[in-house]
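> All I have is the shape, not the residue letters:
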């Protein structure tokens, strides 16, 4: 079950959300995860850092530490 991470607006960019949810340590880390194909949004691979996420979207990251996910709340 993914952790729900509240946002203040109606949408948030994927790169920003990765940092907010603690799925990436920095903007550079978020960019690398996305470019390497480690990030999915609602189960689909996502390669666009600027992808707009809305409430209810689920972001998952597969990295050497395992898989983590968070829901936009």
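Right, received. Where do you want to start? Nothing here was measured: the structure is a model prediction, and the numbers come from that model.

> switch to C-alpha atoms for all contacts and neighbour counts from now on
Fine.

> all helices for this structure, in order.
14-20, 27-35 (DSSP state H).

> Check which helices and strands the longest one sits against.
It stands for helix 27-35. For helix 27-35, the elements it packs on are helix 14-20, judged by 3 or more Cα pairs under 8 Å, 6 or more residues apart in numbering; DSSP states H and E.

> The structure to be compared is supplied as follows:
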């Protein structure tokens, strides 16, 4: 079974990891996103990530369970 892929169009320099999880609908709130990261369930570019407010930029890939979030420039 393949992962569900979400493209997140970045309209600024970066987005914080907990906020990205909220904005993409993976979590209901930033607080829930922080708990998810703290649980060890999140990877960034294939590496486990524990920094709840890690700054993500275009080109990075976040995975949570069966969900893959690709951060892309707003232009594509």
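Okay, I see it. Worth saying up front: this structure is predicted, and the values here are computed from it rather than measured.

> Dump the helices of structure 1 into a markdown table; add mean neighbour count and distance to residue 57 of structure 1 as well.
As requested, these are exported to a markdown table (neighbours: other Cα atoms under 10 Å; distance: least, Cα to Cα, whole Å):
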| stretch | mean neighbour count | distance to residue 57 of structure 1 |
| --- | --- | --- |
| helix 14-20 | 21 | 10 |
| helix 27-35 | 17 | 16 |
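
> Same list (those) but as CSV, adding distance to residue 2 of structure 1.
Below are the helices of structure 1 laid out as CSV (distance: least, Cα to Cα, whole Å):
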stretch, distance to residue 2 of structure 1
helix 14-20, 13
helix 27-35, 18
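
> which one of the ones you listed lies closest to residue 68 of structure 1?
Set against residue 68 of structure 1 and scored by Cα to Cα, the helices of structure 1 come closest in helix 14-20, at 10.6 Å.

> right, and the helices of structure 1 - which one's nearest residue 49 of structure 1?
Once those are compared by Cα to Cα, helix 14-20 is nearest, at 5.1 Å.

> what does that closest one correspond to over in structure 2?
Using TM-score structural alignment, the residues of structure 2 aligned to helix 14-20 of structure 1 are 17-23.

> nearest spatial neighbour of whatever residue of structure 2 lines up with residue 35 of structure 1, skipping sequence neighbours?
In structure 2, residue 35 of structure 1 lines up with residue 38, judged by TM-score structural alignment. Nearest residue to residue 38 of structure 2, sequence neighbours excluded (Cα to Cα, 6 or more residues apart in numbering): residue 50, at 5.8 Å.
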